[in-house]
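> quick one: sequence plus predicted model below, questions after.
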Amino acid sequence: MPNSSHAPAIPHRQPASGTAADDSQQQPGQQPTRRLPQVEQLLQQPFLAGFIEMLSRPLVTQAVRETLSELRQSEDFRQHGVAPEQIEALIAKRCQQQLRQRQTRVINATGTLVHTNLGRSPLSADLWDEVRDLNTGYNNLELDLATGKRGGRKGLIAPLLRCLTQAEDSLVVNNNAASLFLLLQEVAKEREVIVSRGEQIQIGGGFRIPDILALSGAKLVEVGTTNITTAKDYLDAITDQTALVLMVHRSNFAIRGFTESPDIGEVARALPEHVVLAVDQGSGLTIEEFAPDETSVRQYIKAGADLVCYSGDKLLGGPQSGIISGRSDLIKRLEKHPMMRTFRPSRIVYSLLERLLIHKLNKSPVGEGIAQRTLSNPAAMEARADQLMAALPGYFVSVPAQLVVGGGTLPDEFYPAPALECTDPRPAQQLLDALRELPVPVIATVRQQKVLLNMATLLPAEMELLIAQLKELLLPAPFNATNATEEP
């Protein structure tokens, strides 16, 4: 079986039940013993070599010791002993459980492009290759090559973002939650922040807008209702203690029906000079044509927002990071904040983001994020479905499905996408588990008790591997004439 991870050979991931490690019955030919081997003796056994390389010797040593300790405390072991093969199986099972916690490549067949549990937005392989030398050697991250003295970290990022968003200046932090927190700390600590009741969102992991305001030291002032907030609501709430009006993108839900939200330009024009207008745009949308119903960073800046914070991956297509774009005087204040050093990203993020922005401005395919690449080429999804069905005839049926961008980007947008429904007779949950147990796990979904592989999120480079793994999982074992003639 192809294995793209180039990992050493290890015992195949064991099924959830029915394994030798789960079976207390001794197999024929095994000789039970009440004398357990020494830890070092077991660590020298070939069956642990692959685990040591992938987990480290200390973690495997811990697994060996824990297994031996459990055996010593087992009444069954004290009465009957244990076969050496069973000791090995128990240790291997424990190592396999550890191995599943290791970061590993997976194949996304869920139909969610920016999948938080699967690493969010995958980077372009060409982009990754382009910055390899910048990150495996030294670079001029904080060196001004003209003077030989210490320089800033941003490089070309600020002028590139100025071209892309029309913002005067920008800074980069490690994620968009940090963007918002830093903004609130610097601009609104111990002062009032006005937020619509319909925009006090909570996203995954318990991130709540009211909680972030409280932690930053800002004081929340709620205005409007869940479904209707007007410009007058914002203006009526302003006092001499108001520092900020914060408008938040509804990242994971939509409100329909009797609703009203003010035009940001109307709010911007009416605000007094001492009040900053900030927008948590979130998704990093910079190409209006890609999602015409969403407001891009550039549109917010043009409408009068003083600061806009957004993600560097998601719809932008770069590494996971947070970006704040807006007025130069405010950006300079944020850069001097003591927390900025806590939030600043590594050179890997800076190099990837800088090169991405160059490609994006040059309209190169390397500058396209996963959502733009996928949605601009629906024929490629159909081609992947045809390729899979041709390789495994009779094992899949093409059915209509949908893809979502995900990641808190376009919560009300669903796009048509082909999916393949597996005809394997096994129960859906059993098959779903088996797909996750493959050497390169395949993450699928279930609909109406059938396993679905959504073609939208499969990457072209992984199709050959996916087909090979599915053949091994689904096709019957080759007929073996020798086994067929053996006595039961």
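Yep, it's here.

> only C-alpha atoms for contact and neighbour calcs from this point on.
Will do.

> these two touch, right, I91 and T61?
No - using C-alpha atoms under 8 Å, I91 is not in contact with T61, being 9.8 Å away.

> higher neighbour count, the two?
Ranked by neighbour count (other C-alpha atoms under 10 Å), I91 and T61 place I91 first, with 24 against 19.

> tell me the helix or strand right after the helix or strand harbouring the more buried one.
Assessed by DSSP states H and E, I91 sits inside helix 84-99. Proceeding C-terminally, helix 84-99 gives way to strand 107-108 as the next helix or strand, assigned by DSSP H and E.

> pretty sure E168 is touching D329, no?
No - counting by C-alpha under 8 Å, E168 does not reach D329; the two are 9.0 Å apart.

> these two - which one has more neighbours?
Higher neighbour count among E168 and D329: E168, with 18 against 11, using other C-alpha under 10 Å.

> which residues are in contact with the more buried one?
Contact partners of E168, counting by C-alpha atoms under 8 Å, 6 or more residues apart in numbering, are 162, 325-328.

> please point out which parts of the helix holding I91 sit buried.
Buried residues in helix 84-99, defined by neighbour count with 16 or more other C-alpha atoms under 10 Å: 86-96, 98.

> dump those residues into a markdown table; add distance to A158 as well.
As requested, the buried residues of helix 84-99 are exported to a markdown table (distance: C-alpha to C-alpha, whole Å):
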| residue | distance to A158 |
| --- | --- |
| Q86 | 61 |
| I87 | 59 |
| E88 | 57 |
| A89 | 56 |
| L90 | 55 |
| I91 | 53 |
| A92 | 51 |
| K93 | 51 |
| R94 | 49 |
| C95 | 47 |
| Q96 | 46 |
| Q98 | 43 |
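
> wait, which of these is closest to K189?
Nearest to K189 among the buried residues of helix 84-99, counting by C-alpha to C-alpha, is Q98 at 43.8 Å.

> for the closest one, which non-adjacent residue is closest in space?
Excluding the flanking residues, the one nearest Q98 by C-alpha to C-alpha, 6 or more residues apart in numbering is L55, at 7.7 Å.

> now do that neighbour against E437, distance only.
18 Å (C-alpha to C-alpha, to the nearest Å).

> likewise for E192?
Per C-alpha to C-alpha, E192 is found 51 Å from E437.

> more crowded one of the two?
When E192 and E437 are compared for neighbours, E192 comes out ahead with 24 against 18, by other C-alpha under 10 Å.

> and here's the other structure:
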Amino acid sequence: MSQTAPVARPPSVDRLLAHESALAMTETYGRSAVTDAIRAVLAAIRAGETALASPDALLARSAHRLADENRPSLRPVLNLTGTVLHTNLGRAPLPPEAAQAVAAVMTGASNLEFDLARGERGERDDHVEALICRLTGAEAAIVVNNNAAAVLLVLNALAMRKEVIVSRGELVEIGGSFRVPDVMVRAGCRLREVGTTNRTHLRDFEDAIGPRTGLVMKVHASNYAIQGFTAEAGEANLHRLCGEHGVPFAVDLGSGNLIDFAAYGLPPEPTVRAALGNADLVTFSGDKLLGAVQCGVIAGRRDLIARVRKSPLKRALRVDKMTYAALEAVLRLYLHPERLQERLPTLRLLTRKRDDIAAQAERLLPAVTQRIGSIAQVTVEPCTSQIGSGALPVETLPSACLAFRPPATVGRRGEGAWLKRLAAALRALPVPVIGRVTEGALRLDLRTLENETVFLATLDRFDGGITAW
């Protein structure tokens, strides 16, 4: 009987395991996994969920099941959404130097908490603290697992069971429903709001400072903007006021910019060094404008950092050797500012010129049309990118995109469903392609596309079955 001919009843597991293709699968996945997959396929047949088929077809289903089960959950995608630092897509892409540094320490022992010179236990922050201080002007620094953790640790270490004064207009909520008032409660602090949503003056802080004050904090408006009839107390004046009363002044900067963005033709954003000129402590992220790995940094006065470092929460929020390796590698790139734009992916992507992106789009248009043009109208159009991750929320960057629109046969009423199905088909590719649907088209913003070869090779796997839509 042919192996491809349908059978009257499902073959046994043992018979299928003896098949040549099953033996090949066993080499890849192991006998136990192949056995489980075959049993699952046969169970689906017995339950009437799938039709009875030949042994070859049954083993093909088993192979497909095994491939799905063994596909990594976390994998690379092509971020063509137009948001450079996309929180859901991993934020800052790391430079090769960071990847190499991580690879060097991840598979074996390292001197994470060992002082090689003295031959005794060391402090893990030593691997990056001097670099952070050199680049920001801080006296000392600590690294934790993200900026939310940095804020939590500062509040808990310096103001537990005390009041923390914050302007009402800065009680923000960021992604994941992280709210400043909530984190203060978790840190064991009492929030003291001052001013109004749109206007807060220095006198509001002065009136609020008292014996129960543990900290005054300013939260940088990184993911929103208040415009119109507004007022805020300047950081220099707040720092002076806090100094007069012996109260620490902390700034939650959020994005963690280390350079003058205006010098690169980008919208200006406060730097950590500038913030530390008018604050005792500054907290910021590592994987936003800094362009490194996910982490949070606390930088500032040595005596305050020492208090924070002693907090029991510090151990709970610490980072691993791979984070330190990647962060150190990125920070070292900042020591060569003349090559930073070339070597740091975040800065390189943010500073791409619109004309260069448009030329890339025109160059790719024929190849993309050849692959997808049979089911879509593909055009090159101008668009705008955004920095993302709460940085400069009202600023955009001129860019260019490939726009995909449904053929005329789809009709206006079917446009929305067609665009959703196209977006889903692109996400299902071996390297998922993530764009954005807006104004009747699916747009692939090319600002963040540097590897055209991978992009086109991925589109080669675009299933022609989509032409049936």
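Noted; the coordinates are in hand. Quick caveat, the model's predicted, so the values are computed rather than measured.

> related to what we said a few turns ago, show me the two of the buried residues of helix 84-99 of the first structure that sit farthest apart.
Using C-alpha to C-alpha, the two most remote members of the buried residues of helix 84-99 of the first structure are Q86 and Q98, lying 18.6 Å apart.

> list the buried residues for stretch 276-291 of the second structure?
Of all the residues in stretch 276-291 of the second structure, those buried under the rule 16+ other C-alpha under 10 Å are 276-291.

> next one: stretch 31-47 of the second structure
So for stretch 31-47 of the second structure, counting by 16+ other C-alpha under 10 Å, buried means 33-35, 37-38, 41-42, 45.

> need those in CSV (columns: distance to F462 of the second structure).
Below are the buried residues of stretch 31-47 of the second structure laid out as CSV (distance: C-alpha to C-alpha, whole Å):
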residue, distance to F462 of the second structure
A33, 29
V34, 28
T35, 31
A37, 27
I38, 29
V41, 27
L42, 30
I45, 30
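
> can you pull the contacts of the residue nearest to Q98 of the first structure?
Going by C-alpha under 8 Å, 6+ apart, L55 of the first structure touches 98-99, 102.

> any idea how far stretch 284-300 of the second structure is from the chain center?
How far stretch 284-300 of the second structure lies from its chain's middle: 12 Å, per C-alpha atoms, centre = their mean, to the nearest Å.

> against the first structure, where does that stretch fall?
Counting by TM-score structural alignment, stretch 284-300 of the second structure pairs with residues 310-326 of the first structure.

> endpoint to endpoint, that stretch covers what distance?
Stretch 310-326 of the first structure end-to-end distance (C-alpha to C-alpha) = 12 Å.

> ok, now stretch 104-123 of the second structure?
20 Å.

> same check on stretch 208-226 of the first structure?
Span of stretch 208-226 of the first structure from end to end, C-alpha to C-alpha: 16 Å.

> please say which position in the first structure A441 of the second structure maps to.
In the first structure, the residue paired with A441 of the second structure is K450, using TM-score structural alignment.

> show me where the stretch 201-350 of the second structure has helices.
Secondary structure of the stretch 201-350 of the second structure (DSSP state H, counting those that start in this stretch): helices located at 202-208, 235-245, 272-276, 302-309, 313-316, 321-333, 337-343, 345-350.

> Throw the ones you listed into JSON lines and include distance to V194 of the second structure, thanks.
Below are the helices of the stretch 201-350 of the second structure laid out as JSON lines (distance: least, C-alpha to C-alpha, whole Å):
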{"stretch": "helix 202-208", "distance to V194 of the second structure": "6"}
{"stretch": "helix 235-245", "distance to V194 of the second structure": "13"}
{"stretch": "helix 272-276", "distance to V194 of the second structure": "21"}
{"stretch": "helix 302-309", "distance to V194 of the second structure": "24"}
{"stretch": "helix 313-316", "distance to V194 of the second structure": "28"}
{"stretch": "helix 321-333", "distance to V194 of the second structure": "37"}
{"stretch": "helix 337-343", "distance to V194 of the second structure": "40"}
{"stretch": "helix 345-350", "distance to V194 of the second structure": "36"}
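
> so which of those helices is nearest L80 of the second structure?
With C-alpha to C-alpha as the criterion, L80 of the second structure lies closest to helix 345-350 of those, at 11.9 Å.

> what packs against that closest one?
helix 337-343 (3 or more C-alpha pairs under 8 Å, 6 or more residues apart in numbering; DSSP states H and E).

> tell me which residues in the helix it packs on are buried?
Burial within helix 337-343 of the second structure, assessed by neighbour count using 16+ other C-alpha under 10 Å, is assigned to 340-341, 343.

> which other residues reach the longest helix seen in the second structure?
In the second structure, assigned by DSSP state H, the helix with the most residues is helix 354-372. Applying C-alpha under 8 Å, 6+ apart, the contact partners of helix 354-372 of the second structure are 378-380, 382, 398-402, 446-447, 456, 459-460, 462.

> relative to C295 of the second structure, which of those residues is nearest.
Nearest to C295 of the second structure among the contacts of helix 354-372 of the second structure is R447, at 25.3 Å by C-alpha to C-alpha.

> did I read that right, the closest one in a helix?
Yes - if the criterion is DSSP: H, G, I helix; E, B strand; the rest coil, then R447 of the second structure is within a helix.

> burial check on it, number of neighbours?
Using other C-alpha under 10 Å, R447 of the second structure is surrounded by 32 other residues.

> same check, this time on the one 10 residues further on
Residues contacting A457 of the second structure under the criterion other C-alpha under 10 Å number 12.

> do the same with V394 of the second structure
Neighbours of V394 of the second structure (other C-alpha under 10 Å): 12.

> same question, the one 3 residues further on
L397 of the second structure sits with 19 neighbouring residues when counted by other C-alpha under 10 Å.

> for the aligned residue in the first structure for it, give its distance to G151 of the first structure.
Alignment note (TM-score structural alignment): L397 of the second structure maps to Y415 of the first structure. Using C-alpha to C-alpha, Y415 of the first structure is found at 45 Å from G151 of the first structure.

> contact partners for R91 of the second structure?
Here R91 of the second structure is in contact with 84-85, 287-288, 389 (C-alpha under 8 Å, 6+ apart).

> just flag the most distant two among those residues.
So, the contacts of R91 of the second structure by C-alpha to C-alpha: farthest apart are V84 and D287, at 11.6 Å.

> what sits in contact with each of these two?
The contact lists of V84 of the second structure and D287 share 91-92, where a contact means C-alpha under 8 Å, 6+ apart.

> show me the contacts for the aligned partner of A275 of the second structure in the first structure.
Using TM-score structural alignment, the partner of A275 of the second structure in the first structure is Y300. Each residue near Y300 of the first structure by C-alpha under 8 Å, 6+ apart is listed here: 264, 279, 308.
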